[in-house]
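**Q** Any chance you can model this:
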Amino acid sequence: MSKASEMSQASLSELSSRTSNRKRPNVVFIISDDHRYEAIGSNGNPVVHTPVLDTIAGEGASSCGTHIFGGLTGAVCAPSRACVNTGRSIFKSMIGSDVSVWEHSVVIRPEARLMPQTFKEEGYRTHAIGKWHNDKASFARSFEGGDKLFFYGMSDHGRVPVQDFDPEGVYPKEREYIGETFSTNLFTDAAVDFIRDYDEERPFYLYMAYTAPHDPRTAPEPYAAMYDPAAIPLPDNFLPAHPFDNGEMDVRDERLAQLPREEGEVRRHIADYYAMIAHLDAQIGRVVEALKAKGIYEDTIIVYTADHGLSVGQHGLMGKQNMYDHSVRIPFIMRGPGMPEGERIRSLSSNIDIFPTVAELCGVPVPVEVDGVSLLQQAHGAGAGRDVVCSVYRDVQRMAKDERWKLIRYYRSPVANTGTDRLQLFDLEEDPWETKDVSGDKANEPHIRRLARELENWMVENGDFMQGTPVLMT
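**A** Next up is the predicted model:
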């Protein structure tokens, strides 16, 4: 895959000069939980209500092709957030890659430098709010302040066990207390307070990690009643059940709705999902207003992304433990100093590219070990992106995708004794909802072989423990 940029050296130098000659901007980095790319109005969804995110995208640049690197357990959020914060593959950022060992999907290598850690070393005041689903040691070396810190994967949104910042970085369970309001409001209140009270000369890096729109999808009023389930259209790829064992058919997420999937129940789940997103959008609007009231909105980079997407009935699935676009494609929006207005970045990218993009935008040197590549040139309408993007899930799924074609390789897990040895190929130009597997068409064999080679090379390059396992069927 290509990391090459076609931007001229003169243009690149001009961009770097603009970054270095101005005061470094503040950063508000927002990452949500379970928010797929498609579930934003400005990304083409006419039903979900996201005026704040739509405005932020209109004032900046929005990526159409950012995908997660993947996950090694059902809790995809932990390794995915590690990839975002280290700019490195799962296999290089985590302490191990044994799919049967929980810590290998949560604990970041102690020598890995994280995005907030790097910003702190460059003189930023780093402050965290909300969810940190990785190890506490990596958190402690990244932040010098924080509030309403949540060190789990999920909770009741009305009873979130949080902690205050611990200068010692220990965070024992006995320090926890229950947040006094709905999670999205709880974290937003803390962010608004931080922005309002900030009085230092140095710029800040505010990391906001929401637990919405993750289930339980129990948005507060009036958002809970915002969508009538009966009026929610079913997606084109709705199925009563997935057509074969993908290796993860009985994970917790898949038990959130009955099998076979019933249309009315899926519509209700989608309505609740959209309600959570609409409420989240409104709360992000409060952060925007706090920045404006402080007089620093124009001096602040706002980044919005998510740890992964979600099925919610698509392909007969409910969770994110799959390689379809609804689960691996995420929003990535940036606005602020140095960003163009209303730009759509259409090239392919990975969530490991987020760190170097934000760093370059702020004039922060990127650690040499970072695997990701900046999208800043593409945001300015120049440069080439990745030719192919790949993703992994446990030892049962691998994916390679170019601008038109997508190959998914499924394996039978020798560890869990689940999964199916088979391929899927989708022509995304003709079939964006991934409803028709065309891997059996002999005319498509060149596409299968090309993507198989790309996937095999990618597995070797990134230290995938599945390297050497055949991608092509024998």
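**Q** hey, let's count contacts and neighbours off CA atoms from now on
**A** OK.
**Q** Packing partners of the lengthiest helix in the chain?
**A** For the chain, the longest helix by residue count, based on DSSP state H, is helix 263-294. In this structure, helix 263-294 makes packing contacts with helix 51-59, helix 183-197, judged by 3 or more Cα pairs under 8 Å, 6 or more residues apart in numbering; DSSP states H and E.
**Q** what comes into contact with the helix or strand containing residue 392?
**A** Per DSSP states H and E, residue 392 falls inside strand 389-393. For strand 389-393, contacts defined as Cα atoms under 8 Å, 6 or more residues apart in numbering pick out 1, 67-73, 321-323, 328, 348-350, 398-402, 455, 458.
**Q** coming back round to it: give me the angle between the longest helix of the chain and helix 51-59.
**A** 60 degrees (axes from the mean of the first three to the mean of the last three Cα atoms, to 10 degrees).
**Q** buried set for helix 263-294?
**A** 263, 266-288, 290-291 (16 or more other Cα atoms under 10 Å).
**Q** Thought residue 185 was touching residue 208, still the case?
**A** No. Between residue 208 and residue 185 there is no contact under Cα atoms under 8 Å: 12.0 Å.
**Q** Who has more neighbours out of those two?
**A** When residue 208 is set against residue 185 and neighbours are counted by other Cα atoms under 10 Å, the residue ahead is residue 208, at 26 against 22.
**Q** Among the contacts of strand 389-393, which ones are in helices?
**A** Of the contacts of strand 389-393, the ones assigned to helices by DSSP H are 328, 455, 458.
**Q** so how many other residues sit close to the second one?
**A** Just to be clear, that refers to residue 455. Residues contacting residue 455 under the criterion other Cα under 10 Å number 26.
**Q** how much space between it and residue 315?
**A** The gap separating residue 455 from residue 315 is 23 Å, by Cα to Cα, to the nearest Å.
**Q** What of residue 363?
**A** Using Cα to Cα, we find residue 363 at a distance of 42 Å from residue 315.
**Q** I have a second one here; can you model it like the first so I can compare?
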Amino acid sequence: FTCQPVCGPALACLQTCRYATETGCFRNDIALPLNERTIAHDLSEAGYQTAYIGKWHLASSGKEADYRGKPVPPERRGGYRDFWLASDVLEFTSHSYDGRMFDGDMNPREFPPGRYRADVLTDWAIEYLQNRRDSRPFLLFLSFIEPHHQNDHGHYEGPVGSKQKFRNFAVPGDLEGMSGDWPQEYPDYLGCVHALDANLGRIRQALADLGIADSTLVIFTSDHGSHFRTRNAEYKRACHDGCTRIPLVIRGPGFSGGRVVRELASLIDVPPTILDAAGLPIPSRMRGRSLAPLASGAAPTGWPEEIFMQISEDHIGRALRTKRWKYEVWVPSDKRWSGCAEAASPSYREYHLYDLDRDPFEKHDLVRDPACDGVRAELRERLKKRIREAGEIEPQILPALEPG
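**A** This next block holds a predicted model:
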């Protein structure tokens, strides 16, 4: 599960292993502070070559530091020192079949004509792997934009032919019977996902051709999902599984055998997992924990029984996701963005409660159900504890507002 269902904040969490309110990147268009340490700093100091390709989303802060359509200067690259080919906001410098990114010398590199964007990024990642002459171990962070919608027109852009190829899709349970734009957008979304799947295979094959597949840890995950405007006015920024449950596939040393792990894992657990796999200590500043012990098939004693999430932009919210329950609190407001200018609040109202055993698609909200008073009381205290552990001040949590 993601710990923040918005691009920039989630990427900040993934790079730093700290919550968005700790780095200050609690919404988009807030740059990662220049003194913030990332996984790239840790590995670089341990002798690794660090490389970044794709969407960065952590350099711009309003008009005073606007790199959305320009190259990102070295000091704003989060410690990726050895190879850089990226755009701060890739959806501002490209569409699915045209665009550019910028290399380490801040020169533009144009997409080849007729190549799909995910294919181009993979081409350039494989080119990096094949051209490496450095004997050091390496970290390559490859950041696709797919399957994100295209911001300038609000639609998904799968490869040409996606609407026809995936027109007879099976409707996911969380979308069935719901409003939103999924009937129009889901075929292209599936096209994006299909392209990523094919390109992950290309990367695995490139590693095999280079003779390093078995010694390289490959992690595939995402910053957030999509609920296709079924929960709010756009695609994410909600507590529901449609936009908070994300893929996580790990293959490499210590992770093999095709095991499916049922324990709860957070995006913020990825950086410690990388350091652990590299045999490096996990710094005390990091909030997550290594997922390596789960690869043996049994959760270690004390493994978290819930996922903590911070939510911004659509509203200021905090949520817990256990195996059975989804519980969210919020600051009531009818003003998106302007009503969410603060990172946190001293007071929240209960907003959502779902019994995931009986209602896995989150269609029956129990937040005002008297029969769930005890459940809410327990989850309320657990959420307060996680808020404190994330470095926030413990808030007051009030009952949900009555409808109307």
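**Q** TM value for the aligned chains?
**A** The TM-score (TM-score structural alignment, normalised by the length of the second structure) is 0.83; 366 aligned residues with a Cα RMSD of 2.6 Å.
**Q** circling back: give the aligned range of the next helix or strand after the longest helix of the first structure in the second structure.
**A** Next in sequence after helix 263-294 of the first structure, counting helices and strands by DSSP H and E, comes strand 300-306. The alignment of strand 300-306 of the first structure onto the second structure (TM-score structural alignment) covers residues 216-222.
**Q** and residue 61 of the first structure, what does it touch?
**A** Going by Cα under 8 Å, 6+ apart, residue 61 of the first structure touches 333, 334, 335, 339, 340, 341, 342, 343, 344, 345, 379.
**Q** Go again with 10 Å.
**A** When the contact criterion is Cα atoms under 10 Å, 6 or more residues apart in numbering, the partners of residue 61 of the first structure are 303, 332-336, 339-345, 376, 378-380.
**Q** The closest residue to it other than its chain neighbours: how many residues sit nearby?
**A** Sequence neighbours aside, residue 343 is the residue nearest to residue 61 of the first structure in space, at 4.5 Å (criterion: Cα to Cα, 6 or more residues apart in numbering). Residues lying near residue 343 of the first structure (other Cα under 10 Å) number 20.
**Q** what sits in contact with each of residue 208 and residue 185 of the first structure?
**A** Residues touching both residue 208 of the first structure and residue 185 (Cα under 10 Å, 6+ apart) are 191, 284.
**Q** what range in the second structure matches the strand holding residue 392 of the first structure?
**A** The aligned range for strand 389-393 of the first structure in the second structure is 307-311, by TM-score structural alignment.
**Q** Please report how far residue 242 of the second structure lies from residue 72 of the second structure.
**A** For residue 242 of the second structure relative to residue 72 of the second structure (Cα to Cα), the value is 32 Å.
**Q** Burial check on the counterpart of residue 134 of the first structure in the second structure, number of neighbours?
**A** Counting by TM-score structural alignment, residue 134 of the first structure lines up with residue 58 in the second structure. The local packing of residue 58 of the second structure (other Cα under 10 Å) involves 27 other residues.
**Q** repeat for residue 346 of the first structure
**A** Using other Cα under 10 Å, residue 346 of the first structure has 17 neighbouring residues.
**Q** Let me know whether it touches residue 382 as I believe.
**A** No. Counting by Cα atoms under 10 Å, residue 346 of the first structure stays clear of residue 382, with 11.2 Å between them.
**Q** which one is whichever residue in the second structure pairs up with residue 329 of the first structure nearest to, not counting chain neighbours?
**A** In the second structure, the residue matched to residue 329 of the first structure (TM-score structural alignment) is residue 245. Leaving aside its sequence neighbours, residue 245 of the second structure sits nearest to residue 1 (Cα to Cα, 6+ apart; 4.5 Å).
**Q** What degree of burial does that neighbour show, as a neighbour count?
**A** Neighbourhood size, residue 1 of the second structure [other Cα under 10 Å]: 26.
**Q** ok, it - contacts?
**A** Shown in contact with residue 1 of the second structure (Cα under 10 Å, 6+ apart): 221-225, 241, 243-248, 264-269, 307-309, 321.
**Q** just the buried members of those?
**A** Counted by 16+ other Cα under 10 Å, the contacts of residue 1 of the second structure give 222-225, 241, 243-246, 265-269, 307-309, 321 as buried.
**Q** circling back: would you turn the helices and strands packed on helix 263-294 of the first structure into CSV with distance to residue 409 of the first structure?
**A** Below are those laid out as CSV (distance: least, Cα to Cα, whole Å):
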stretch, distance to residue 409 of the first structure
helix 51-59, 34
helix 183-197, 37
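**Q** Out of those, the one nearest residue 226 of the first structure is which?
**A** For these, the distance to residue 226 of the first structure is smallest for helix 51-59, at 14.6 Å, taking Cα to Cα.
**Q** residues in the second structure matched by the closest one, start to end?
**A** The aligned range for helix 51-59 of the first structure in the second structure is empty, by TM-score structural alignment.
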